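when you get a sec, could you give me coordinates for this:
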Amino acid sequence: MGRKVALGGILTAISIIFLYLAVYLPSAKLTMYFLTGIIPGFILVEMGARQAWLLYFATSMLSFLVLGNLVNAVPYIFIFGIYPLIKYYIEKTRNILIELTLKLLFFNIASLAVYFIWTRVFLINITIAFPIVWLVLGLQFAFLVYDYVFTRVIFYYWDKIRVYWRKDVR
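Have a look, this model is predicted:
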């Protein structure tokens, strides 16, 4: 039990650090969101869905308290932080067509939520210089690339890193 609490606390702190860096390093914002989104995936591999949900909620709540800019917490809360958990449940279907459909559906709904929160709650003016169809298609392609890279990172962690630090696996 103590190991779970300690690892969860450390990974929550690392998540908050990455979110904090996303606020103050605008050129590395997407990288920081990606790194923050990987952490629930790691805890999901190590300890299961329950602990991953706890880490996600703890990081989401702390992001409101710690970050000076709440606008930057919204992508983590609606897309990057919750996606590893959604992905976990979606991939239990073991049907690639259903998985892709559900993943893209999640991404589109989450992106719309972020857009409406930014424009309606935070009153950010977002202008698009090209047709919306190209933006939607480009974002969906980028999301599929993100999903692929995310999967590769988790598999690498599972195969190479996880085995070496756990005493009970050797």
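
going by C-alpha atoms from here, please, whenever you check contacts or count neighbours.
Will do.

by contact count, what packs against the helix or strand hosting Ile10?
Using DSSP states H and E, Ile10 sits in helix 2-24. For helix 2-24, the packing partners by 3 or more C-alpha pairs under 8 Å, 6 or more residues apart in numbering; DSSP states H and E come out as helix 29-47, helix 49-66.

also this sequence, please, to line up against the first:
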Amino acid sequence: MINGRDIKNKKGRIVALGGILLALSLICLYAASFVPGFEITLYTVSSVFIPIMMIESKGKGGWLLYIACSVMALLILPNKAAAVPYICFFGIYGILKCYIEKIQKPVVQLVLKFAVFTGIILVAYHFFYSLFFGVITLKDAPPFILLIVSEIFFLCYDVILTGVINYYYRRFYGRI
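You can find the predicted model right below:
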């Protein structure tokens, strides 16, 4: 039987975990704004914390963590542009992944994941192309080839993120 004290303790643990995950996410984003060459790695690491919060809070905390991290990143990062990849893809994808993977059909999951990624990439490309028209040049590769290559990297990212989530389940879930 669960009493009121257990519920308060669980809520307190979730809030504390959210604070820790928020701090870790912001550290990764802060480092990504300063460490050249490792930006994608740091964005990828920052994206791991959202699914953990989704798991521990049964969904709601993941949204709160994403919103809090996005707002805080825009407030505290000296390079505001460093928050854009997190806000547009790396932060939100962990939430969408959790919902997509509730669908029981793996083919549908894969199609939805690629549709989400492709949609984000196309919107970002058109937005930034129109914003920086004339500055962005793709001399050697047509955009279609870049999209295919990015889809391959996305597949690797999704597989790695799934592995990290599975590792978290096996090693830490229920122990926090």
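
tm score of chain vs chain?
The TM-score (TM-score structural alignment, normalised by the length of structure 1) is 0.89; 165 aligned residues with a C-alpha RMSD of 1.7 Å.

now check structure 1 for the residue matching Val164 of structure 2.
Residue pairing (TM-score structural alignment): Val164 of structure 2 is matched to Val153 of structure 1.

scratch that, Met54 of structure 2 is what I was asking about
Residue pairing (TM-score structural alignment): Met54 of structure 2 is matched to Leu44 of structure 1.

ditto for Val135 of structure 2
Residue pairing (TM-score structural alignment): Val135 of structure 2 is matched to Asn125 of structure 1.

which residue packs closest to its match, ignoring adjacent ones?
Of all residues not flanking Asn125 of structure 1 in the chain, Thr119 sits nearest, at 6.2 Å (C-alpha to C-alpha, 6 or more residues apart in numbering).

neighbours of the residue nearest to Ile92 of structure 2 when sequence neighbours are not counted, how many?
Among residues not flanking Ile92 of structure 2 along the chain, Tyr66 sits closest, at 6.9 Å (C-alpha to C-alpha, 6+ apart). Neighbours of Tyr66 of structure 2 under the rule other C-alpha atoms under 10 Å: 24.

which position in structure 1 aligns with Tyr66 of structure 2?
In structure 1, Tyr66 of structure 2 lines up with Tyr56, judged by TM-score structural alignment.

tell me the contacts of Trp63 of structure 2?
Taking C-alpha atoms under 8 Å, 6 or more residues apart in numbering as the contact definition, Trp63 of structure 2 lies against Met54, Ile95.

quick check, central residue of structure 1?
Closest to where the C-alpha atoms of structure 1 average out (C-alpha atoms, centre = their mean) is Phe80, at 2.2 Å.

distance-wise, check the aligned residue in structure 2 for it relative to Phe154 of structure 2.
Residue pairing (TM-score structural alignment): Phe80 of structure 1 is matched to Phe90 of structure 2. According to C-alpha to C-alpha, to the nearest Å, Phe90 of structure 2 and Phe154 of structure 2 sit 11 Å apart.

ok, now which ones touch Glu39 of structure 2?
Shown in contact with Glu39 of structure 2 (C-alpha under 8 Å, 6+ apart): Ala31, Ala32, Ser33.

what's the counterpart of it in structure 1?
Residue correspondence, TM-score structural alignment: Glu39 of structure 2 in this structure matches Lys29 in structure 1.

tell me the most buried of the helices and strands packed on helix 2-24 of structure 1?
Mean neighbour count (mean count of other C-alpha atoms under 10 Å) peaks for helix 29-47 among these, with a mean of 20.

by how many degrees do that helix and helix 2-24 diverge?
Using axes from the mean of the first three to the mean of the last three C-alpha atoms, to 10 degrees, the inter-axis angle of helix 29-47 of structure 1 relative to helix 2-24 is 170 degrees.

perfect, I'm done here.
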